[in-house]
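**Q** Need coordinates for the below:
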Amino acid sequence: MIIALLLYPGGWLIDASDPLDFQETLKAYADNDNLTHAVSFVIILCSLLISYGIFSFWRLQGPSGSLGHSMLRFGILVNLFHYGIYILTMGTRHLLVAVSQHADSLADPAGAPELMLVLHAVSGGLHFAFVTVSSVSGVLVGIGLARRFSSLNLTAAACWVFGLAGVAGLINVVVGQQAEVDPEAFIMVSNIVLFVAAAALLLIGIGVIRGEKELIPEDD
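**A** I've put the predicted structure just below:
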C-alpha cells in the first residue's frame, strides 16, 4: 500500500502536483493515465486485504465488557467503514481520469470540464471523510490493541503510535476546518499522519507474523 501510494501520479514521486490546483492535479493523472488506473486498482485491493487483516482481530478474546476490548471491536467495524470510504475515493478519481480520456464520447462533450470538476470536488470531500473516520478507527484499534500488552515492546509501541496517530489526525481535522488554516498545511499534516499510521500498522502486521500472543487468537 505504501509503495502504491508513493507511485500514485500527482503524489510525492510521480509528477508531484498541488492537490488544491485542479488543472495541475488532473494533468498529472491524465499524463500518467495507465499508471493512475493501475495504482488505483492496486490500492483498492490493498485496502480490502488490510481490512481483512484488521478484521481478523475480531477473534481476539478479551474480558467481557472491558473498555479495551470494546474499543478494539468497535474500531474494527469503523475500520471497515473507513476503507469503504477510501475505496469510493479511489473509484471517483478513477472515473475522473476516465472522463478526461473519453470526453469526446460523452453525450455532452462540452460538459466534460464541469463534470471533472465535480468529480474532483467529490473526491476531495470523500478524502476528508476518510481522514476523519480513519483517525477514529486508528484511536480505537491502536489503543484497543495496545491495552492487550502487559509490557512495552516494539509491537506494543507500534500499537500506541497507531492510536496516537489517530489522535493527531482528529486534531488536524478539527483545526484544519478553521478558515484561518492554510489548506495545504492540513493536507501536509494529513499525509504525514497517514504515513506514520501506515508504518505503525506495518509493524503490527509483522508482530502478527511473528506470533505475538497478544495479537493471535487463542484457538490458533
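
**Q** drop to CA atoms for contacts and neighbour counts, all remaining ones
**A** OK.

**Q** So what's the residue count around residue 182?
**A** Close neighbours of residue 182, defined as other Cα atoms under 10 Å, add up to 11.

**Q** Not counting its neighbours along the chain, what's nearest it?
**A** residue 176 (7.7 Å; Cα to Cα, 6 or more residues apart in numbering).

**Q** The one you found: what's it in contact with?
**A** Going by Cα atoms under 8 Å, 6 or more residues apart in numbering, residue 176 touches 182-183, 185-186.

**Q** now residue 1
**A** 42-43, 46-47.

**Q** ok, and the most crowded of the residues you listed?
**A** Per-residue neighbour counts (other Cα under 10 Å) across the contacts of residue 1 peak at residue 43, which has 21 neighbours.

**Q** That one: helix or strand, and which one exactly?
**A** helix 33-55 (DSSP states H and E).

**Q** Over to residue 211?
**A** Residue 211 belongs to no helix or strand, assigned by DSSP H and E.

**Q** Just the element for residue 115, please.
**A** Judged by DSSP H and E, residue 115 forms part of helix 112-146.

**Q** do residue 192 as well
**A** Using DSSP H and E, residue 192 falls in helix 183-209.

**Q** Let me know the angle separating that helix from helix 112-146.
**A** Per axes from the mean of the first three to the mean of the last three Cα atoms, to 10 degrees, the angle that helix 183-209 makes with helix 112-146 is 40 degrees.

**Q** how about stretch 74-90: buried residues?
**A** Under the neighbour-count criterion of 16 or more other Cα atoms under 10 Å, stretch 74-90 has 75-90 buried.

**Q** farthest-separated two in these?
**A** Spatially, the most separated pair among the buried residues of stretch 74-90 is 75 and 90, at 22.3 Å (Cα to Cα).

**Q** run this one through as well so I can compare:
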Amino acid sequence: MAMASTRQAGLALVAGVVLAMVGSLVFPGGPFVESVDQTDFEAALAALADSPRLGHLTSLMVIVGMLLHAYGLLGLIGLARGQEGLRGPGLRFGILLSLFAWGIFTVAIGKRLMVIHLIQRSDLAETAEMQALSDSAALTGHTEMAGLTVAFITMYPFESALVGLGLAPRFVGMDVFRASCYGLVVVGALGLLNLVYALFVPDTDLLSHLIINNLVLSFGSLCLLILGIGMYRGRSEFTPDDAR
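**A** I've put the predicted structure just below:
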C-alpha cells in the first residue's frame, strides 16, 4: 500500500513539473510567446492583452501543476517519521514550507487570471472612464502578483535546501537521484544568493536577476522531475522505513 501511494505521488510530481514548466514557458510575454521584459509591467500587460485565451490556459496549467507538485511532495512526508535532525524535523519542515511557498505562488498565478479578465473587460468597456478603471485595476493586480512572486522567491531557497538535505542521506551511493537531492541544495544556495544580491545591491539590472532566478528554478524543476521518476519507479529510498 505504501509503495502504491509513493508511486501515485511520484506520478503526480512528474505531471506537475511538466505542466508547470510548459505553462511557464509559453505564456504570453514569456520566453517563447511575445517575449517581453517582465520587469516592464506595461509591456507584460500588453502581451497578455494580445493573447488572453493563451494567458488563461497557461495560468491554469501552472496552477494545476503546482497543486500536483504539492500532492507529490506530500507523499514523502512519511519519510521523516522516526528520524532525527535534517532527515526528520528538517525534512518535514522543508516539505511543509514547500507547500506554503507553492501555495503563495499559486495565488500569484491566480492573480494573473484576474488581471487578464480585467484586461478583457477593459476592451469591452462602453465608456473611456470604465476602460481607464479596468486598466488601472489590471496594473494594480499585476503589481500585487509581482509582490506575491517575490514572497515565493524569498522562501523557495530554504524549502529547497531542506528537502534536498533531508532526502540525500537516505541514499547509500551516488546516483542520479542523490545528485538531484544535492541539486536542490544548490538551487537553495544560488536562489538565496541571487535574492540577497538583488535586495542589497539595488542598482543592478533587475532583468538579469530575473533570468538567473528562472534558470535556477528550471534546474530545481529538473531535480524534482528526477525525484518524481524515482518515486514512480518504486525506489526504496522514497518509502518510509517502517513500511518496507
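
**Q** thinking again about what came up before, out of the buried residues of stretch 74-90 of the first structure, which one sits closest to residue 151 of the first structure?
**A** Nearest member of these to residue 151 of the first structure, counting by Cα to Cα, is residue 75, at 22.2 Å.

**Q** How about the contacts made by the counterpart of the closest one in the second structure?
**A** With TM-score structural alignment as the criterion, residue 75 of the first structure lines up with residue 94 in the second structure. Residues in contact with residue 94 of the second structure (Cα under 8 Å, 6+ apart) are 158-163.

**Q** Can you tell me how far the alignment partner in the second structure of residue 128 of the first structure is from residue 228 of the second structure?
**A** Under the alignment (TM-score structural alignment), residue 128 of the first structure maps onto residue 150 of the second structure. Distance of residue 150 of the second structure to residue 228 of the second structure, computed by Cα to Cα, to the nearest Å: 26 Å.

**Q** who has more neighbours, those two?
**A** residue 228 (29 against 15).

**Q** now the aligned residue in the first structure for that one: how far from residue 16 of the first structure?
**A** Aligning on TM-score structural alignment places residue 228 of the second structure opposite residue 205 in the first structure. According to Cα to Cα, residue 205 of the first structure and residue 16 of the first structure sit 30 Å apart.

**Q** Turn the contacts of residue 176 of the first structure into a markdown table, columns for distance to residue 121 of the first structure.
**A** Shown next, in a markdown table, are the contacts of residue 176 of the first structure (distance: Cα to Cα, whole Å):
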| residue | distance to residue 121 of the first structure |
| --- | --- |
| 182 | 18 |
| 183 | 14 |
| 185 | 18 |
| 186 | 16 |
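
**Q** so which of those residues persist in the second structure?
**A** Contacts conserved in the second structure for the contacts of residue 176 of the first structure, counting by both residues aligned by TM-score structural alignment, their matches' Cα atoms under 8 Å: 183, 186.

**Q** Drop the exposed ones from the contacts of residue 176 of the first structure and show what's left.
**A** Neighbour-count burial (16+ other Cα under 10 Å) applied to these gives residue 186.

**Q** what's the distance between the residue nearest the centre of the second structure and residue 72 of the second structure?
**A** Nearest to the mean C-alpha position of the second structure, by Cα atoms, centre = their mean, lies residue 102 at 5.8 Å. Using Cα to Cα, residue 102 of the second structure is found at 12 Å from residue 72 of the second structure.

**Q** Likewise for residue 80 of the second structure?
**A** 15 Å.

**Q** between the two, which one's more packed in?
**A** Ranked by neighbour count (other Cα under 10 Å), residue 80 of the second structure and residue 72 place residue 72 first, with 27 against 22.

**Q** That one maps to what in the first structure?
**A** So, by TM-score structural alignment, residue 72 of the second structure is matched to residue 53.

**Q** Give me the residues contacting stretch 131-149 of the first structure.
**A** Applying Cα under 8 Å, 6+ apart, the external contacts of stretch 131-149 of the first structure come out as 68-76, 78-79, 81-83, 156-157, 159-170, 173, 190, 197, 214-215.

**Q** So which of those residues sit within strands?
**A** Of the contacts of stretch 131-149 of the first structure, none are assigned to strands by DSSP state E.

**Q** Pull out the buried residues from these.
**A** Buried, going by 16+ other Cα under 10 Å: 68-73, 75-76, 78-79, 81-83, 156-157, 159-170, 173, 190, 197, 214-215, out of the contacts of stretch 131-149 of the first structure.

**Q** Enumerate every residue touching the residue nearest to the centre of the second structure.
**A** Neighbouring residues of residue 102 of the second structure by Cα under 8 Å, 6+ apart: 66, 70, 152.

**Q** what's the closest non-adjacent residue to the last one?
**A** Nearest non-adjacent residue to residue 152 of the second structure, counting by Cα to Cα, 6+ apart: residue 101, 5.3 Å away.

**Q** thinking the one you found is in contact with residue 150, fair?
**A** No. Taking contacts as Cα atoms under 8 Å, residue 101 of the second structure lies outside contact range of residue 150: 10.5 Å.

**Q** Tell me the spacing between the residue in the second structure sticking out farthest from the centre and residue 121 of the second structure.
**A** No residue in the second structure sits farther from the centre than residue 127, which is 38.8 Å out by Cα atoms, centre = their mean. Taken as Cα to Cα, the spacing of residue 127 of the second structure relative to residue 121 of the second structure amounts to 11 Å.

**Q** now swap in residue 191 of the second structure and tell me
**A** Distance, residue 191 of the second structure to residue 121 of the second structure, by Cα to Cα: 37 Å.

**Q** repeat for residue 53 of the second structure
**A** Going from residue 53 of the second structure to residue 121 of the second structure by Cα to Cα gives 13 Å.

**Q** any shared contact partners between the two?
**A** Overlap of the contact sets of residue 53 of the second structure and residue 121 (by Cα under 8 Å, 6+ apart) is empty.
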